[in-house]
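Enquirer: show me how the following folds:
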Amino acid sequence: MSRLLKRVNWAGITLLMLFSTLVNAANLPDFTELVEETSPAVVNISTEQTTTSSNRQLSPDAQELNEFFRHFFGQQPFGQQQQQPRQQQRQRSSLGSGFIISHDGYVLTNNHVIDGADVIHVRLNDRREYEATLVGTDARTDLALLKIEAEDLPIVTMADSDDLKAGQWVLAIGSPFGFDYTVTAGIVSAIGRNLPSDNYVPFIQSDVAINPGNSGGPLFNLDGEVVGINSQIYTRSGGFMGVSFAIPSNVAMSVVEQLKADGKVSRAWLGVLIQDVNRDLAESFDLDRPHGALVSRVMPDSPAEKAGLKAGDIIMAFNGKTIEHSSELPYLVGQLKVGTDAKAQVFRDGKERTMTIALAKRPDDAEVAQQKADENRLGMTVAPVSEQQADRLGIEGGVIVEQIMGGAAARNGLQQGDVITMLNGQVIEGVDAFNRIAQTLPSNRSVPMRVIRDGYPMFIPFKIVE
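Expert: Below you'll find the model as predicted:
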């Protein structure tokens, strides 16, 4: 009798487990219809580029790995030589994905897929192939708009990416490693991700398997709408590791409108250098918790300077949107049109105030870089030392190293967080004094710099090599 009861119990457990498995399987999405409906609007993109290279021929495996590193890391580990032998011209192809957004042939993809291409080929799901014209690119968002001469083409439907939430199912279609129309699926891991090298894109993070060749392809929701454009992966192994990033569809379509109209993107500019507010800074500024964007520097003749923003101000909200992390501010500013009067909620001297800022056109990167170089020859950005920090260190004035950009600062061993109190025998009263003294430093000769690091003061020799 006992054995019979045990058998009955095991049979019941087995049936229960089988029933649970069937229920869970029934709840999983079926992507077959979605794939059939959307695949015709997904395209394969290949390019031809005339490049100069050495006579030494690489193996096919090395060439493929070179292409992988070039697209995803900006590196090329194989084929580098210290001494360049005789040069020759050769053709190189890259491979990526894209999708059709209009019946008359506009195609959206990543900028890095077509960057430097002489010829761009677009191949459709039905094997029709067209040579595409480049309408325009935007390197900051890694987007490119192409045009092929065709009519009545199948198109994707663009979703409102602001409605996307973590945990939702998403699906990607692309050509990883050249395997056309490969389908992978997963969930949204997070939204609004800001990467160090991309201040203008609040990325969608997912665990959808993305590999070289998926770049520029669409990320769909369960309604078959494009919520993002697959752009980057995070990897330590060189392959997919469960962390993929896509450009939100709303960001992409905003860029598309400008590329169609002008072939380029113009962004509004505030003209400040900012940093995150950590716990210690929040305490030093008497904030209840860490949030906002701390202004470490105001660029000369910028919209911020004209509006009265100062170093040490904390921007708590911009145009009605609360700022939790400083990385959110560049995107909010960049989304606005040049000439817009924006409202900034600013925390200064323990009080909040609202300031109106007339946004201007962002200068070219070369102009910004030159301006930084002219104002600061030392290869770093600095911020004012707060009163609380000064009291703790027992100093008056000084500047804190905010960012090391290279050059003299890197060569002389300065570190982020160092507090500089003297330079070339002159006391540093603040950021303006620091920049003024930096302009007068001699080249190719060491000068004394007093630095406080981890609470300990010391002098270091500082030399600008020009």
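
Enquirer: going by C-alpha atoms from here, please, whenever you check contacts or count neighbours.
Expert: OK.

Enquirer: point to the residue nearest the middle of the chain.
Expert: By CA atoms, centre = their mean, the mean C-alpha position of the chain lies nearest to D198, the distance being 1.9 Å.

Enquirer: to compare with the earlier structure, here is another sequence to fold:
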Amino acid sequence: MNDRANSDTPTSRKILRPRRLALLGTVAALGVAVLAASPGSSTFGPSSFIAPAQAAESAATPPGFGDLVSKVKPAVISVRVRIDQDNDKSAMLQQNRMDQDGETPFDQFSRQFGFRFPGGPNGMPRQRHQMITGEGSGFFISADGYAVTNNHVVDQAASVQVTMDDGTSYTARVVGTDPKTDLALIKVDGKTDFPFVKFSDQKPRIGDWVVAVGNPFGLGGTVTAGIVSASGRDIGNGPYDDFIQIDAPINKGNSGGPAFDMSGNVIGVNTAIFSPSGGSVGIGFDIPASTAKLVVAQLKDKGAVTRGWLGVQVQPVTADIADSLGLKEARGAIVDNPQDGSPAAKAGIAAGDVITAVNGTAIKDSRELARTIATLAPGSSVKLDVFRNGTTKTLTLALGELPNERQAKANGGADQGREQPSAGTPRLGLGLAPAGEVQGAGQKGVVVTEVDPQGPAAQRGIQTGDVILNVGGKAVANVGDVRSELAEAKASGKRSVLLQVRSAEATRFVAVPLA
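Expert: Here you go, the predicted model:
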């Protein structure tokens, strides 16, 4: 009882572990002594401890990952870069800022965790023209020297050097980078016989073994093992987050290194860790092989990545939104606003439409829509299933090219808790006025002039100055219009009504309960 009560302290763990090992050793010794004393006994003979079938099964069990590691390890490289510190936009300098005190564990998701820096927040100030170095990992994907690593490992690098498992070093050049997925392609010229590995064509299952090889803390050729813990992780890193989570220990310097399945194929590229301390706590994130293959192919061909562009702002369909629209499931992405001149606007997609499928494949949410469209080539023709006014129709359009300065924004988790509630009735705790009567509010909709802090509107995040453009899919111009649409929605048996609300940040849809 005392052992269990005290086992949570570091000291007790150190004490209990040797005691348990000693106990196991005593039992093992006792078993040997009994067997030796009674070699012919039917009660204590060897066959009573290990059945023949069990012994055969034990002999057939692989002893470890040695065969796999010897096969793939030669293709894994350490990547060392030099960069001029004057470039304040460097990803490495951003990493240094991320490591400063006062950040929460989630601030330290360590997307850029592959570097060691001289000086720092607790050290001496750096000289302006000092060349700093960083270390990461990578792996060859072809015999002629193409290798994959992370964008944040080589971003803004003045020079790149790679070191193989046998200690041989080469100078590499950066072929292309993709910050949105944190992938980069580098090339070592002059040889055509490099060992290389391939990306897996299979999506790993939760619970499958995974082996990571890399250069943690500059210790090249380090191998760790674990399992696939989860998939489809969104850690708020970018618009296309779809990470594989693994528990194989990865640390600073593993950035850009491969994670292998038991066939020796790369299932993911190590890119981030969750770490309150800065070291591995068994939660790492990999860019899936399916994403890496698409990005790397474009980097090799063009040196950059082009993505399809739909031209809409979207948000997830919540249960309230689905109910207000008459959707059977809370799936798909609701369009907040099609951008002027975009492919979506030209095809007739309107605010309030719910995109439920792309080329016949169902869309789960706004992030999946963004990822799906991004994988398609600009100019390609796509079919979108769009739910509008209780019916679904299919629209065909040609995608544009995502501008470099523009990023497909899918308003995800952080916005879901800020649903901007209904306006127009005293029961919701809102005061309203026609937009034309409020300076700077424009001519369309009604402006929120007052919010009861105890009312349902305040609980949903509505703020003074927000403009309600339509209620239940119909434009409103005054308080009477709002009340009329709310009453109609309630009379029809709906539990919520959909509002289109324009705030200082953006235009968006919010489902408002009618209770």
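
Enquirer: so what corresponds to the residue nearest to the centre of the first structure in the second structure?
Expert: In the second structure, the residue matched to D198 of the first structure (TM-score structural alignment) is G238.

Enquirer: show me what contacts its match?
Expert: 180-181 (CA atoms under 8 Å, 6 or more residues apart in numbering).

Enquirer: before we move on, back to that, distance of the residue nearest to the centre of the first structure from S302 of the first structure?
Expert: Note on D198 of the first structure: its distance to S302 of the first structure, by CA to CA, to the nearest Å, is 22 Å.

Enquirer: helix, strand or coil for the counterpart of G278 of the second structure in the first structure?
Expert: When the first structure is aligned by TM-score structural alignment, the residue opposite G278 of the second structure is G238. What DSSP: H, G, I helix; E, B strand; the rest coil gives for G238 of the first structure is coil.

Enquirer: quick one, what contacts G238 of the first structure?
Expert: Per CA under 8 Å, 6+ apart, neighbours of G238 of the first structure: none.

Enquirer: from H112 of the first structure, how far off is it?
Expert: 18 Å.

Enquirer: residue boundaries of the helices in the stretch 201-350 of the first structure?
Expert: Using DSSP state H, counting those that start in this stretch, the helices of the stretch 201-350 of the first structure run over residues 249-262, 279-284, 303-307, 328-334.

Enquirer: please read the previous query as pertaining to the stretch 351-500 of the second structure.
Expert: Listed in chain order, the helices of the stretch 351-500 of the second structure (DSSP H, counting those that start in this stretch) span 366-374, 413-416, 456-459, 479-491.

Enquirer: any idea which element the alignment partner in the second structure of G79 of the first structure lies in?
Expert: In the second structure, G79 of the first structure lines up with G120, judged by TM-score structural alignment. Taking DSSP states H and E as the definition, one finds G120 of the second structure inside no helix or strand.

Enquirer: okay, now the residue nearest to G120 of the second structure when sequence neighbours are not counted: neighbour count?
Expert: Here the nearest residue to G120 of the second structure in space, its sequence neighbours aside, is N96; by CA to CA, 6 or more residues apart in numbering that works out to 7.0 Å. Number of residues near N96 of the second structure (other CA atoms under 10 Å) recorded here: 17.

Enquirer: next SSE downstream of the one helix or strand N96 of the second structure maps to?
Expert: Assigned by DSSP H and E, N96 of the second structure falls within helix 91-98. Using DSSP H and E, the helix or strand that directly follows helix 91-98 of the second structure along the chain is strand 131-140.

Enquirer: which parts of that following strand are buried?
Expert: By neighbour count on 16 or more other CA atoms under 10 Å, the buried set for strand 131-140 of the second structure is 132-140.

Enquirer: show me what that strand is packed up against.
Expert: strand 76-84, strand 146-150, helix 151-154, strand 209-214 (3 or more CA pairs under 8 Å, 6 or more residues apart in numbering; DSSP states H and E).

Enquirer: which part of the first structure matches that strand?
Expert: Residues 91-100 of the first structure are matched to strand 131-140 of the second structure when aligned by TM-score structural alignment.

Enquirer: average offset between the matching stretch and the second structure?
Expert: After superposition onto the second structure, stretch 91-100 of the first structure sits on average 0.9 Å from its aligned residues (mean CA distance after the TM-score superposition for the first structure).

Enquirer: circling back: and the buried residues of strand 131-140 of the second structure as JSON lines, adding distance to K302 of the second structure?
Expert: Converted to JSON lines, these look like this (distance: CA to CA, whole Å):
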{"residue": "I132", "distance to K302 of the second structure": "29"}
{"residue": "T133", "distance to K302 of the second structure": "28"}
{"residue": "G134", "distance to K302 of the second structure": "27"}
{"residue": "E135", "distance to K302 of the second structure": "26"}
{"residue": "G136", "distance to K302 of the second structure": "24"}
{"residue": "S137", "distance to K302 of the second structure": "23"}
{"residue": "G138", "distance to K302 of the second structure": "21"}
{"residue": "F139", "distance to K302 of the second structure": "20"}
{"residue": "F140", "distance to K302 of the second structure": "19"}
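
Enquirer: with the first structure superposed, average distance for the lengthiest strand in the second structure?
Expert: Across the second structure, the longest stretch assigned as strand under DSSP state E is strand 222-233. Compared with the first structure after fitting, strand 222-233 of the second structure has a mean deviation of 1.6 Å; criterion: mean CA distance after the TM-score superposition for the first structure.

Enquirer: any idea of the angle that strand forms with helix 366-374?
Expert: Between strand 222-233 of the second structure and helix 366-374, the angle comes out at 110 degrees (axes from the mean of the first three to the mean of the last three CA atoms, to 10 degrees).

Enquirer: helices and strands around the one helix or strand T52 of the first structure maps to, which ones?
Expert: T52 of the first structure is part of strand 42-54, with elements assigned from DSSP H and E. Contact partners of strand 42-54 of the first structure among helices and strands, from 3+ CA pairs under 8 Å, 6+ apart: strand 87-100, helix 111-114, strand 119-123, strand 169-174.
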